[in-house]
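Novice: what shape does this take:
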Amino acid sequence: MTPVEQSLRCLAVRVVLDEAGGIDGIELEAFLNEVAGRHQWLSTTEWLFVDPPAEAGDWLTVPVVMPERLALRAILEDLTNDPPRILFDHATSPAETRKWRWVAFQIAPNSQGQGRFPWERSDA
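Specialist: So this is what the prediction gives:
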């Protein structure tokens, strides 16, 4: 029997641009570490699996996945930001979760052919 995957949420996080007009990755990492905790999230720079949410309007966003309990905490932490950084969230489908596992595999492969999410790694 296949183990049940932990519930994940995908957040649309508004990014801050650096002086060159690119995503300020250092700032994004600092924000996510503050609202969710170090090694508690995974992000890509492109919306690979779904389209950016219409609710984000003209804001540039990146998808960030994390365990559901931490996503709820991050959303609450973000309520004090004006304007908010977390513009939308949704529960990942089983297919999306498998695709996020593939992203994790690119970063932290294991011998079972799956990736470990940052919050599952022993060094976290």
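Novice: only C-alpha atoms from now on, for both contacts and neighbour counts.
Specialist: Fine.
Novice: break down this protein into its helices, ranges please.
Specialist: 25-35, 68-78, 94-107 (DSSP state H).
Novice: now the residue nearest to the spatial centre of the chain: closest residue in space that isn't a chain neighbour?
Specialist: The centre of the chain sits closest to V64, judged by CA atoms, centre = their mean, with a distance of 1.5 Å. Sequence neighbours aside, S43 is the residue nearest to V64 in space, at 4.3 Å (criterion: CA to CA, 6 or more residues apart in numbering).
Novice: now the second one, please; I'll put the structures next to each other:
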Amino acid sequence: MEPVEESLRCLGVRFPQDADGEIDSTELKIYLNRVIGPNQWLSTMQWLFIEPPSPEDEADTIPVVVPERVVSRAFRNDGPRRRILFDYRTTPAETRRWRWVAFQVASNPQGRGVFPWEAADA
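Specialist: Have a look, this model is predicted:
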């Protein structure tokens, strides 16, 4: 019997742009570490939803997946300018897609991706 997968939430986070109009990844990483916590999030440039968000929800946002247990902290720490625009509970199929992204970032000997919070908990 396979272990039960921890529930994930996907946050739509407004990203900052640098002078060239690209994502300021350094600023985004600092922000996510402050608001969510180091090793408590994983992001990608591609929306992994079965049914993607509407174009207006997707504009200028990046998907950030977190364990469900840290969502309230993320919203509490977001601040008055609100960069977390929406929150979505992932389906099992979407969770598998995020697991694949984790495998690209941090594979383990069992051939399964490790989310940053799982590696930090080990």
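Novice: returning to that earlier point: which residues does the residue nearest to V64 of the first structure contact?
Specialist: Contact partners of S43 of the first structure, counting by CA atoms under 8 Å, 6 or more residues apart in numbering, are V62, P63, V64, V65.
Novice: so what touches stretch 76-93 of the first structure?
Specialist: With CA under 8 Å, 6+ apart, stretch 76-93 of the first structure has contacts from 7-15, 35, 53, 55-56, 68, 75.
Novice: what comes up buried for that stretch?
Specialist: Neighbour counts over stretch 76-93 of the first structure (16 or more other CA atoms under 10 Å) mark D78, R85, I86, L87, F88, D89, A91, T92 as buried.
Novice: could you dump those to JSON lines with distance to A108 of the first structure?
Specialist: JSON lines is the format used below for those (distance: CA to CA, whole Å):
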{"residue": "D78", "distance to A108 of the first structure": "28"}
{"residue": "R85", "distance to A108 of the first structure": "27"}
{"residue": "I86", "distance to A108 of the first structure": "26"}
{"residue": "L87", "distance to A108 of the first structure": "28"}
{"residue": "F88", "distance to A108 of the first structure": "27"}
{"residue": "D89", "distance to A108 of the first structure": "25"}
{"residue": "A91", "distance to A108 of the first structure": "23"}
{"residue": "T92", "distance to A108 of the first structure": "20"}
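Novice: among those, which are in strands?
Specialist: Counting by DSSP state E, these place I86, L87, F88, D89, A91 in strands.
Novice: count the neighbours of the nearest residue to A74 of the second structure once chain neighbours are set aside for me.
Specialist: In space, and not counting its chain neighbours, A74 of the second structure is closest to I36: 4.8 Å by CA to CA, 6+ apart. Neighbourhood size, I36 of the second structure [other CA atoms under 10 Å]: 20.
Novice: go ahead and confirm I36 of the second structure touches R69.
Specialist: No: with contact defined as CA atoms under 8 Å, I36 of the second structure and R69 do not form a contacting pair (10.6 Å).
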